[in-house]
Structure formats: C-alpha cells, structure tokens
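Asks: just coords:
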C-alpha cells in the first residue's frame, strides 16, 4: 500500500472522513472497533479510527476498491461504466456521500463546494 498515488491518497482520505462523519453522527453509542486502514491515511498524532462494524466494513471495502480501480483517471463512481461496488454497497455509499458532503460544506470545508457542484 506504500505505492499509492497522490490522487488515491486524497480520494481515500476523503472517503475515510465522509464515513467517519456519518458513522459518528448516525451510529453514536453503538459498539465500535478499530479500523484497519493504511497508516498514510491516518492523521498524525491521532489514534486509530473507530467506527461501528458496518461502517468499518464499508470503509475497508471502499479502500480495497479504490486501490484496485482500473480507471485512470478515475471518474466519479456515479459516472463510471464499471461498477465496483455491489448495489448494496452503492446505496450505502451514496447515502453517506450525500449526508457527509453537505455537512462538510456547512462546517466550512469550502474545498468540497467545488467537488459537490462539479461532480454531481
């Protein structure tokens, strides 16, 4: 996993942030476990990410799919002709992206405004 491109790292950090935001808002109080994510995606000085089992599984699945994505450059999943995620995972990730994308913009993450309007 040390040979990730800068774009893959950026995409995976965004994915981890989106899933974390969603999980902590929607699944607070549920059992959590440490997520096995590459060190390069963890913020320096912070403990390992803890998520509910469902979100942890989705994040690990998303990391695996992004790392092995055959498309270069990678389009948004919505506009890609290859659907890596099964329909069940696609529904979950869409729900998370919609929820977390809006929350991040409202929290002042202006850099996501560009992504939100250009990738829709």
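Replies: Yep, that arrived. The model shown is predicted, which means the values in this text are computed figures rather than measured ones.
Asks: Only C-alpha atoms from now on, for both contacts and neighbour counts.
Replies: Fine.
Asks: At the geometric centre of this structure, which residue do we find?
Replies: If you average the C-alpha coordinates of the chain and look for the closest C-alpha using C-alpha atoms, centre = their mean, you land on residue 15, 1.5 Å from that point.
Asks: Would you map the helices across this protein?
Replies: Assigned by DSSP state H, the chain shows helices spanning 6-26, 53-67, 87-106, 111-118.
Asks: The last one versus helix 6-26: what angle between them?
Replies: Interaxial angle, helix 111-118 versus helix 6-26 (axes from the mean of the first three to the mean of the last three C-alpha atoms, to 10 degrees): 100 degrees.
Asks: Show me what helix 111-118 is packed up against.
Replies: Using 3 or more C-alpha pairs under 8 Å, 6 or more residues apart in numbering; DSSP states H and E as the contact test, the elements touching helix 111-118 are helix 87-106.
Asks: ok, second structure coming up, stack it against the first:
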C-alpha cells in the first residue's frame, strides 16, 4: 500500500516537532550542547520516530494523546509526557510557528471530539 504525500508530510512534521521538543528538553534539562542528545533522549527520539513510522492512524489522528490505541510502552509514554510537559510551554519562545499551529490544531480537534463542529 502506497502512502500519500499528504500522510507522509504529516508524519514528517510530527517527527520534526517531537524531535524539536526532545532537543529543547535535553538542552535545558541535561545540558546537552550543539543539538547533540544524551543517550536517554536519543533513545526516546528514536522510539518516537519508530512509533510514528508504524502508526496506522496517521491519516486521521492529530495527536497521540488523543489516540484510542496507545502504542508507546508505559515507561516511554511517561518519558514523552515529561518532555512534552516541559517543552510544550517553551515552544512558543523557541519555535513559535510550531506552537501556534499546535494550539490551532488542538482547538480544532477538541471541537471535533466534542462533536460541536
């Protein structure tokens, strides 16, 4: 089955965003330098990318947190939550366009989940 360009683009955007969040977290929490990640953060990034590559719901989902199937192992899920709790609010300062897009998509998804569209 061939993946459409739209789905591949969405997958790449998701991978880019999670990479930026993990890099920000590692830089601030683990004092990494020059965009290099510590071993744990690199492992988390690789895992997140792998999960994204295998996601069968990429076409319809917006965020993993709203997915009905949680494909992350519990330990990795907690790690990514920690990264997102830390990096999420700071993204507005480091990657404002990504943060604004996320806010818009979150608002849109909330409306769809509530059935108020």
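Replies: Thanks, I have the structure now. Not measured: the values here are computed from a predicted model.
Asks: ok, back up a step: return the residue of the second structure aligned against the residue nearest to the centre of the first structure.
Replies: Taking TM-score structural alignment for the superposition, residue 15 of the first structure sits opposite residue 18 in the second structure.
Asks: mind listing what that match touches?
Replies: Applying C-alpha atoms under 8 Å, 6 or more residues apart in numbering, we find residue 18 of the second structure in contact with 45, 48.
Asks: What distance do you get for it to residue 84 of the second structure?
Replies: Distance, residue 18 of the second structure to residue 84 of the second structure, using C-alpha to C-alpha, to the nearest Å: 9 Å.
Asks: same deal with residue 70 of the second structure?
Replies: From residue 70 of the second structure over to residue 84 of the second structure the distance is 16 Å, taken as C-alpha to C-alpha.
Asks: In terms of packing, which of these two has more residues around it?
Replies: Neighbour tally, residue 70 of the second structure and residue 84, criterion other C-alpha atoms under 10 Å: the higher count belongs to residue 84, 18 against 11.
Asks: Let me see the contact set for the aligned partner of that one in the first structure.
Replies: Under the alignment (TM-score structural alignment), residue 84 of the second structure pairs with residue 97 in the first structure. Contact criterion C-alpha under 8 Å, 6+ apart gives residue 18 as the residues in contact with residue 97 of the first structure.
Asks: can we see that at 10 Å?
Replies: Contacts for residue 97 of the first structure (C-alpha atoms under 10 Å, 6 or more residues apart in numbering) come out as 14-15, 18-19, 22, 91, 103, 116.
Asks: again, but for residue 102 of the second structure
Replies: When contacts are counted by C-alpha under 10 Å, 6+ apart, residue 102 of the second structure is found next to 17, 62-63, 88, 91, 96, 108.
Asks: roughly how far apart are the residue nearest to residue 76 of the second structure when sequence neighbours are not counted and residue 11 of the second structure?
Replies: Nearest residue to residue 76 of the second structure, sequence neighbours excluded (C-alpha to C-alpha, 6 or more residues apart in numbering): residue 44, at 6.9 Å. With the distance defined as C-alpha to C-alpha, residue 44 of the second structure ends up 17 Å from residue 11 of the second structure.
Asks: next one: residue 97 of the second structure
Replies: Plainly put, residue 97 of the second structure is 17 Å away from residue 11 of the second structure if you go by C-alpha to C-alpha.
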